[in-house]
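Student: quick one: sequence and predicted model below, then my questions.
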Amino acid sequence: MPPRLLSPRRPPWLTFTLQRPQYRRFTVLGIETSCDDTSIALLHAPPTSAPQLLYHRTVTSSNRIYRGVHPVVSLNSHRTNLAPLIQECLSLHPDHRPDLISATRGPGMAGALAVGYDTAQGLSVGLGIPFIGVNHMHAHLLTSRMVESLSGSTPLSLNPNDPVKFYPKFPFLTLLVSGGHTMLVHSRSLLSHKIIANTIDVAVGDMIDKAARDLLPESYIASSSGKQSNKDAICYGQLLEDFCFPSGGGVAGENYVYFAPGTKARKAQNKALLEKYGDWGISEPLKKWDKGKRAAVFSFGGMGSEVDRALQKNKISEDDVETRRAMGRETMVRAFEHVISRAVMALEAMPFEERLEVRDLVVSGGVASNGFLRHMARVYLKEKGFWDVRLVTPPPKFCTDNAAMIAWTGLEMWRDGWRTELGVYPIRKWTLDSEVGAGDVEKGLDVVAGLMGADGWVRRDTE
C-alpha cells in the first residue's frame, strides 16, 4: 500500500482573514508620506485610560540643495526610511499588535503617497487587519482633538453610541495653514466640512518659505542647520521666526510686539517703522482689489517677490541683520493678519444661533507652529470682541505633517463605522468639501470632491 500523502499546509500569510478588533483594546499603526516627511506612529487606546502615543518618529528628506521640496528626493527618502521605521516601531512594542492600519491617501504628491499607501495595504493583508485611507487635511482638522485626548484622563470608547468627551466638539472653525494649503473650514461633524475661504494662488507657507530664503543670511542658515538631526532638511519658515525673534516669544508672548489694525498703538508703530526704514512696498494682500478686504478668499501671490524687490531696491546687505529682521516681522504681520481676518469675517457673518454653537477656532497645519501667528490670533480676536472664542493650537510637533494625526483620524473614522476597501488608489487632489472641486470633476480633471466622495469607503458593522 503506497504511503498516504499529506496535503501541504497553507501558510497563514496566504490567507487574508479580516480580524475584528474588540472594544476592550485598540492599537492603530499610522503612516504618513504625503510630501517630504516619512512618519510612523503607534497609537494605543486602552479601555480604562486616555489614549497613548506609544511610538512616533519622523524623518524629513533633504531640501537644502534645491531650496525646497524636490519630488524625486522625497520619494527616495520614503523608500529608504519607511520600512526601517515600521520595523523599529513594531519591534519596540511587540505586545501591541496593530488592530488597524491608517495611512494618508491624499492629497499630496502622487509618488510619495503611493509609497506609504501601498505599504499600508500590504500590511493590512499580511496582518489580516482592516485599513483606512485618510484625507491628510482631515487629519490636520482633527489634530487638536487628538492632543486633547492624549493629555486627558478620559478613555476613548470605540462604541459610536457613547458620547465623545474631548474637545473641540463639533461644530468648530479651523484655519488650515501650511506650505501647500491655506483654507478656512467650518466643520459641522466628523464627515461634514464646508470650506469658507481658500487660497486663489499660493499657500501662506509657500510664501513665507520664499521670503525666508531671500531674507535669511546664508551664514545664519548654515549655523542653524548644523543644530538639526538632518542638516540638509531645512524648515525655512521656522528659521525665519527664530531669526526675527532671537529671544523667542517668551512664556506668554511678551517678546512679540503686535497691535491689532486700527488701534492707536498700531498707527504709532507703523509711523515709527516708516520713519526708520522708509516704505518697503510690501502691500496688504488683495489691497489693489476693490472688494478684496471683504472677499472670502486668501491670496499671497506676489508677496514673496515684493520682499525680494525691497531687498534689491534698498540694497540691504546680508550684514544688515536689524533691517532684515524688521522686514521679516512686517512680512509675517501682513500675511498672518490676512489669514486671521478671514476667520473673524466668518464669525461676524454667522447667524446668531449658529455663532453660539461655534466656540472654538482651531489653527492647524505646518504654519500653525509659528508662535507669532498664535500670538497675533489671540490679540486680533480679543480686539474684535471675540473673547468667548477659544483659540486651539496643537503643539508645534503636531502642527507639521505627522503620522500621529493620521493614526488618530483612522481611529475616529473606525469608531464612526468606516473602513477602506483594498485595491483603491491614492488621491493627488482630494477636497474636504463636496462643493469645492465639483466643477473640476465635471470637467474631467483629476480631483475628488468631498471627504466621502472618494471611492472605496465601506460601512462596517459597528455592533
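Tutor: Cool, the structure landed.
Student: drop to CA atoms for contacts and neighbour counts, all remaining ones
Tutor: Will do.
Student: which residues are in contact with Glu212?
Tutor: Glu isn't right for residue 212; it's Ala. Going by CA atoms under 8 Å, 6 or more residues apart in numbering, Ala212 touches 236-237, 239-240, 328.
Student: revised request: answer the last question for Val458.
Tutor: Per CA under 8 Å, 6+ apart, neighbours of Val458: 418-421.
Student: adding another structure so you can compare the two:
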Amino acid sequence: MLTLGIESSCDDTAAAVLQDDSTLLSSVLTSQDQIHTRFGGVVPELASRCHLESIVPVVNESLKRAKITISDIDLIAVTQGPGLIGSLLVGFSYAKALSYISKIPFVGVDHMAGHILSVFLEEDKPEFPFIALVVSGGTSSIYRADTFTKFTLLGRTRDDAAGEAFDKVAKLLGFPYPGGPVISHEAQSGDNEAIQFPRSWLEKGSLDFSFSGLKTSVLNHCNREKQKNNPLQLADICASFQEAAVEVLVEKTLLAASQQSIQNIVLGGGVSSNPRLRQLMERRCSEDGKKLHIPRPSYCTDNGAMIAIAGVHSHRENSEFSYDLDVYSRSAL
C-alpha cells in the first residue's frame, strides 16, 4: 500500500510517500522561514499564498523521488487541523481535488496524531500504551496513547506553547525568527544556573503547562539589567530560560507516566529537536527506569511522513471518506 501524505498546517509545505506503514520512499519539504523572518513571526496571509505556489511542485517532487506516479498511490492523507485555516485549506483542498480526479480515497489527519505517531517511522518502535509529550510552536500537550487512533489528553498549555515562548524570548533578545534554534545554540555557551527563572508547576499533580510567566520573567530581568546599564549576558539568559522551560516539560511528562503507571515515553513536535530537552529527558527516564523513544529531528518538525503514517492507521479503522469534510483550527484530541 502506498500513501501520499500532505502537510500544510502552518508555514511548511511538505509531502511524503510511505509504503505500508513503515517504509518511507520520499519526504519533501519547503520552508518559508526566509519570508517570515523579517516580520518576526508567521504572517498567515503570506503563508497561505506560499503554500499555493509550493503545493504542486512539492507533491510532484515527492512522487518523483519515490519513482512512482499518482496512479500508483492507494491513499491520500492530508492534515485537516489544527493550524492556520488559510494554510490548511490549501493542502486539504488540493488533496480532495486530487482524490476526486484520481479516484483515490483520502483521509483527513489531526496534526497532533501525526506528531504522536511520528516515532513509528523509526526502527525502534514503542509499545502501547505510552505517554507522548508533543511540544511545538503551537502546542505543549501530554497524551496517553493506547492504540494508533486512541489518544487521551492528560495535560496542555494554558497560555503560550513552549515553542511560542522560545520564539517570543528570542525576539525580545533581538534574535531572528525562528528563535528556538537560535536560543538553543546560544545556550550551549551559557550557564543554565546563572539566573533562577521560575518554574510554573501550577496545582499539585497538574499536568498542564504555563510559560507566559517565564517569558515575562525574562523580560523583567532584561529591563532590570538595562536600567543598571549592565550588558545582557545573552548566553546565560538563553541557557537559564531554556533550562526552566525544559525542566517543567520533562518533569510533568514523567509525572504523567507515574500517574498512569506507564513505562514508555515518546517525544514529538518541533521543540523535541531541542538538544537539551532530549538530553534531560534521556537522563531522567534512565533514572526513573522509563523507556524513551524520540524520532530523529527531521521527523519531529512538521513533515508529510507523519501525516502519511497517521492516515494509514486512521484509514484502516474507518475506510469511509467524504468530500464534505472541512479543516479546523483547534484539535479535537
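Tutor: All right, it came through fine. In this text the structure is predicted, and so the values were computed from the model without any measurement.
Student: sorry, back to before: who wins on neighbours among the contacts of Val458 of the first structure?
Tutor: Arg419 (24 neighbours; other CA atoms under 10 Å).
Student: where does that one sit: helix, strand or coil?
Tutor: strand (DSSP: H, G, I helix; E, B strand; the rest coil).
Student: look up how far Ser102 of the first structure lies from it.
Tutor: 9 Å (CA to CA, to the nearest Å).
Student: closest to the centroid, which residue in the first structure?
Tutor: Gly365 (3.1 Å; CA atoms, centre = their mean).
Student: do I have it right that that one meets Cys399?
Tutor: Yes. Proximity of Gly365 of the first structure to Cys399 meets the contact threshold set by CA atoms under 8 Å, at 4.8 Å.
Student: which neighbours do the two share?
Tutor: Residues touching both Gly365 of the first structure and Cys399 (CA under 8 Å, 6+ apart) are His140.
Student: Leu117 of the second structure is in what secondary structure piece?
Tutor: Taking DSSP states H and E as the criterion, Leu117 of the second structure maps to helix 111-117.
Student: report the aligned residue range of the first structure for that helix.
Tutor: Under TM-score structural alignment, helix 111-117 of the second structure corresponds to residues 136-142 of the first structure.
Student: in that stretch, what's buried?
Tutor: 136-142 (16 or more other CA atoms under 10 Å).
Student: format these as TSV; extra columns: distance to Ile427 of the first structure.
Tutor: Below are those laid out as TSV (distance: CA to CA, whole Å):
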residue	distance to Ile427 of the first structure
His136	10
Met137	12
His138	14
Ala139	15
His140	17
Leu141	18
Leu142	20
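Student: now, which of these sits nearest Tyr55 of the first structure?
Tutor: Ala139 (17.7 Å; CA to CA).
Student: how about the contacts made by that closest one?
Tutor: Applying CA under 8 Å, 6+ apart to Ala139 of the first structure gives the contacts 405-406, 408-409.
Student: looking at neighbours, which among those is most surrounded?
Tutor: Neighbour-wise, the contacts of Ala139 of the first structure (other CA under 10 Å) top out at Ile406, 36 neighbours.
Student: so it touches Val134, yeah?
Tutor: Yes. The criterion here is CA under 8 Å, and Ile406 of the first structure meets it with Val134 at 6.6 Å.
Student: overlap of the contact sets of these two?
Tutor: Joint contacts of Ile406 of the first structure and Val134 (CA under 8 Å, 6+ apart) are 102-104.
Student: neighbour-wise, which of those leads?
Tutor: Busiest of these [other CA under 10 Å] is Ser102, holding 34 neighbours.
Student: looks to me like it is in a strand.
Tutor: Yes. The assignment for Ser102 of the first structure by three-state DSSP puts it in a strand.
Student: return the residues in contact with it.
Tutor: 28-31, 120, 131-134, 406-407, 409-410.
Student: residue range for stretch 42-49 of the second structure in the first structure?
Tutor: Taking TM-score structural alignment, stretch 42-49 of the second structure hits residues 69-76 over in the first structure.
Student: so what's the gap between that stretch and the chain middle?
Tutor: Distance, stretch centre to chain centre, for stretch 69-76 of the first structure: 19 Å (CA atoms, centre = their mean, to the nearest Å).
Student: show me what counts as buried in that stretch.
Tutor: 69-71, 73-75.
Student: and the alignment partner in the first structure of Ile73 of the second structure, how far is that from Glu88 of the first structure?
Tutor: In the first structure, Ile73 of the second structure lines up with Pro98, judged by TM-score structural alignment. With distances taken as CA to CA, Pro98 of the first structure is found 14 Å from Glu88 of the first structure.
Student: the more surrounded of those two?
Tutor: Pro98 (23 against 13).
Student: so that one is in which element?
Tutor: Here Pro98 of the first structure is assigned to no helix or strand, by DSSP H and E.
Student: contacting residues around it?
Tutor: Counting by CA under 8 Å, 6+ apart, the residues that Pro98 of the first structure touches are 26-29, 42, 129.
Student: before we move on, what about Leu391 of the first structure?
Tutor: Leu391 of the first structure touches 360-363, 377-378, counting by CA under 8 Å, 6+ apart.
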